[in-house]
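**Q** Structure of the sequence below:
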Amino acid sequence: MNRFRVEVISCTPNPQQTIYAAMHQDYSESFVVEERDRWPAEAQAGEVIVKRLLAGERGHYGPLEHAMIVFNVGYFPHSVMQQARTHRIGVSFDVQSMRYTGQRVADAAAGKIDLEDIFYLRPVGQYLDRQGKKYTYTETDRAKDLELCRQAALRYQELLEAGYAEEHARGILPFDYRQHFVVSFTLRSLMHFLDLRSKKDAQIEIQQLCDLLWPHFQTWAPAIAQWYASTRLGKARLAP
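**A** Below you'll find the predicted structure:
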């Protein structure tokens, strides 16, 4: 799993002040931007949000939608993208399509890049699914699967050389080819995504995605992240 990557492209530079301003405008007589010099500092704004908006689980999460963060997510298997886009989470994705981006598969077939940079296979080990089924994924099993990936890459290369379109040739690839994507969250939708996908019965690869998103949340909006960690993280309390 060490190929998985999450990097921040951009984000609201003062998310807790931004949320504070939205919250404050809800009940303020004034045009709140004219009071900007009297807004609490970023750290203090986070404390105010926790106290007035989040504590007590009042459910008023609208102001959290004014803070945005955009991530570049890399090297995750296609199954993660499928699960990430399931349920109404209120985010925007732009995803490597495999209609125009197949050269790396041909390069792997030719031995120019590591096959596992293109295809994802789970690590060897003991597994337990959501229905309680236990099984062992062995080195022998994994070697067989990796060989199937190699054969699929070779066939893909043959199809491209024969003039096939990438969108046609991709049909013979293993399901879990790796995809990169850009995803944008509001702070509210980021919390909702973590609610859904950080729980222990989620797909293990998407749990790893949550693990990589989490430090960025902590750095970006620390007071809110601290509250979230103590009240919601890993508890599957849905739809803030």
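
**Q** going forward, measure contacts between C-alpha atoms and count neighbours the same way
**A** Will do.

**Q** The residue nearest to the spatial centre of the chain sits in which helix or strand?
**A** By C-alpha atoms, centre = their mean, the chain has its centre lying nearest to residue 209, at 5.2 Å. Element membership for residue 209, per DSSP states H and E: helix 204-220.

**Q** and the following helix or strand past that helix, what other elements does it pack with?
**A** Downstream of helix 204-220, the next assigned helix or strand under DSSP H and E is helix 222-231. Judged by 3 or more C-alpha pairs under 8 Å, 6 or more residues apart in numbering; DSSP states H and E, helix 222-231 is in contact with helix 42-49, helix 204-220.

**Q** State the distance from residue 50 to residue 193.
**A** 20 Å (C-alpha to C-alpha, to the nearest Å).

**Q** Alongside the first, I'd like the structure of this one:
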Amino acid sequence: MKVQLMAHTQLSDKFRSELGLHNLRATDGQAVALTAIRTCYSPGKPSEIVANEGARYFGKAASDGEGGTDADRLIRHIMRSKHLSTVEHLTFTFTVEGVSRALLAQLTRHRVGFSFSVQSQRYVRMGSGDKSGGFDYVTPATITDEKVAPSNDFGPAYVERTATEYFEDAMHDAQHAYDRLRRAGVPPEDARAVLPQAAACSLVMTANLRALLDFYGKRRKGRGAQAEITDLAEELRKEVVAVEPWTDQFFEEA
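**A** Just a heads-up that it's a prediction; the model follows:
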């Protein structure tokens, strides 16, 4: 799995030049969040809020004793009071590579606040002789070289084999079935029916901060999610926190 932040909310050059943020301890995301929050409660115009109130919020220590600036305090208050529409204005676009179709099925259940563009098995041909070189696959961590107990169901010629061997054989057989169907003239959109849930895919995903926090709260470690999507949740968190460090506490509280 490879996850990389491709783009995220940033102030326009024109808006930035009017704010004087160079003297304030604030990220672009914090400036957007403060503007959205204070627009709801201030008589001031949205275009003027950070310019007029930035020094107050970004230039003073938080009064709640939890650290950061007073903007951090305000954002904490808003988040904990569940006025979460104010952080929907912060969006993040990721490239996600090498995840299974099983994960994709789980991921796309998160619809509100998410957008997906996924590598197509209909138009990307997965044959051994195609440009793709055949389909890649993701092996679950629980499939290991530990021995599989023998069973009489397989007859006297049965040879004990590992879970890894069984899994890899299944992937090999699926590739052969796909290749044979394609050689028989079956179009890719129908031949793909034999590809497994382990087949790897790539996607571009955009989500707003509220949606990401909700996703993380449901898919983080310890919440009963499958390991692969738990790993994805952690990677997304790392990428967001790297550019907007103030969000870390909200992922922790999710």
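
**Q** With both chains overlaid, what TM-score comes out?
**A** Taking TM-score structural alignment, normalised by the length of structure 1 as the basis, the two superposed chains have a TM-score of 0.78; 213 aligned residues with a C-alpha RMSD of 2.8 Å.

**Q** just to revisit the earlier point, and of the helices and strands packed on helix 222-231 of structure 1, who's closest to residue 95 of structure 1?
**A** helix 204-220 (15.4 Å; C-alpha to C-alpha).

**Q** Check which residues of the closest one are buried.
**A** Residues 205-210, 212-214, 216-217, 220 are the ones in helix 204-220 of structure 1 that count as buried (16 or more other C-alpha atoms under 10 Å).

**Q** higher neighbour count, residue 50 and residue 193 of structure 1?
**A** Counting neighbours by other C-alpha atoms under 10 Å for residue 50 of structure 1 and for residue 193 shows that residue 193 has the greater number, 24 against 20.

**Q** name the element the counterpart of the more buried one in structure 2 belongs to?
**A** Matched to structure 2 by TM-score structural alignment, residue 193 of structure 1 sits across from residue 215. Taking DSSP H and E as the definition, residue 215 of structure 2 sits inside helix 209-219.

**Q** quick one, that helix and helix 227-243 angle?
**A** Here the directions of helix 209-219 of structure 2 and helix 227-243 differ by 140 degrees (axes from the mean of the first three to the mean of the last three C-alpha atoms, to 10 degrees).

**Q** Identify the residues contacting helix 209-219 of structure 2?
**A** Helix 209-219 of structure 2 has contacts (C-alpha atoms under 8 Å, 6 or more residues apart in numbering) with 84-85, 87-92, 110, 112-114, 223, 225, 229-230, 233-234, 237, 250-251, 254.

**Q** Tell me how far residue 158 of structure 1 lies from residue 98 of structure 1.
**A** Residue 158 of structure 1 is 16 Å from residue 98 of structure 1, by C-alpha to C-alpha.

**Q** neighbour-wise, which of the two wins?
**A** Neighbours were counted for residue 158 of structure 1 and for residue 98 using other C-alpha under 10 Å; residue 98 has more, 18 against 15.

**Q** sec struct for the more buried one, please.
**A** With DSSP: H, G, I helix; E, B strand; the rest coil as the basis, residue 98 of structure 1 sits in coil.

**Q** Trace residue 164 of structure 1 over to structure 2, please.
**A** Here residue 164 of structure 1 is matched to residue 186 in structure 2, going by TM-score structural alignment.

**Q** okay, now its match: neighbour count?
**A** Other residues near residue 186 of structure 2 number 14, with proximity taken as other C-alpha under 10 Å.

**Q** Looks to me like it is in a strand.
**A** No: counting by three-state DSSP, residue 186 of structure 2 falls outside a strand, being coil.

**Q** picking up where we left off before, which one of the helices and strands packed on helix 222-231 of structure 1 lies closest to residue 83 of structure 1?
**A** With C-alpha to C-alpha, the closest approach to residue 83 of structure 1 among those belongs to helix 204-220: 7.8 Å.

**Q** you'd agree residue 96 of structure 2 is in a strand?
**A** Yes: applying three-state DSSP, one finds residue 96 of structure 2 inside a strand.

**Q** I appreciate the help and will end here.
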